[in-house]
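>>> pasting the sequence and the predicted model now:
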Amino acid sequence: MVNVVERVSLEPGGTPFGVKLFTEGVVVIGFGEVATAKGSRCPAREAGIEEGDVVITVDGKRVTGNADLSAIVSSSE
């Protein structure tokens, strides 16, 4: 048995809803290992950083986003 129906159209309406998360700094959502001569290490974990932490300064320098954090870490010794 086949039921044939008229074409139905859907028109979106109402108030759009979204979620925006505004933070100062960088939210830690995961970690990566660094290969060294003595094996893999995770300097962030070794420093006590945990998932969910928000990094707002590094060595006294303000961090406003990923690019800032990357530049500071890249220029460190």
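Received it, and whenever you're ready, just let me know what you need.

>>> contacts, neighbours, all on C-alpha from now
OK.

>>> give me the number of residues near the residue nearest to Asn66 when sequence neighbours are not counted?
Closest residue to Asn66 apart from its sequence neighbours, by C-alpha to C-alpha, 6 or more residues apart in numbering: Val26 at 6.3 Å. A count of nearby residues for Val26, using other C-alpha atoms under 10 Å, gives 19.

>>> I'd guessed Val26 sits against Val54; true?
Yes - the criterion here is C-alpha atoms under 8 Å, and Val26 meets it with Val54 at 5.4 Å.

>>> what about versus this one:
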Amino acid sequence: MLYYPPVKDDVRDSHVARFGKHTDFGTITFLFQDNSGGMEVKTKSGEWIHAIPIKDTVLVLVGDLLSVWSNGLYPATVSK
């Protein structure tokens, strides 16, 4: 289990990236949403789109391990 502490307001406003493009290494990632935003995901066509946060929802990402276990049926989510 990983925990990423909140970004301070002065850093959030400067548009600093916390992580570059990546896939998660595990099976499934659950991102419990608030109003912070900032997450982008890559579509099958290669376009980057904002994952608009919806308060009190969970964003579910497929990781590398689940992609391998499913023989690519569930591709790992590329995000930044």
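Cool, got the structure. These numbers were taken from a predicted model, which means no experiment stands behind them.

>>> so after superposing, what's the score?
Comparison of the two superposed chains (TM-score structural alignment, normalised by the length of structure 1) gives a TM-score of 0.24, and 31 aligned residues with a C-alpha RMSD of 4.0 Å.

>>> coming back round to it: look up how far Ala35 of structure 1 lies from the residue nearest to Asn66 of structure 1.
Distance, Val26 of structure 1 to Ala35 of structure 1, by C-alpha to C-alpha, to the nearest Å: 24 Å.

>>> then Ile72 of structure 1?
Taken as C-alpha to C-alpha, the span from Ile72 of structure 1 to Ala35 of structure 1 is 20 Å.

>>> same question, Ala44 of structure 1
Applying C-alpha to C-alpha to Ala44 of structure 1 and Ala35 of structure 1 gives a distance of 14 Å.

>>> those two: who's more crowded?
Ala44 (14 against 10).

>>> for whichever strand or helix holds Phe30 of structure 2, buried residues please.
Using DSSP states H and E, Phe30 of structure 2 falls within strand 28-32. For strand 28-32 of structure 2, burial by neighbour count (16 or more other C-alpha atoms under 10 Å) applies to 28-29.

>>> next helix or strand past that strand?
Immediately after strand 28-32 of structure 2, counting by DSSP H and E, sits strand 40-42.

>>> and the following helix or strand past that next one, what other elements does it pack with?
Sequence order places strand 48-50 as the next helix or strand after strand 40-42 of structure 2, per DSSP H and E. Using 3 or more C-alpha pairs under 8 Å, 6 or more residues apart in numbering; DSSP states H and E, the elements in contact with strand 48-50 of structure 2 are strand 40-42.
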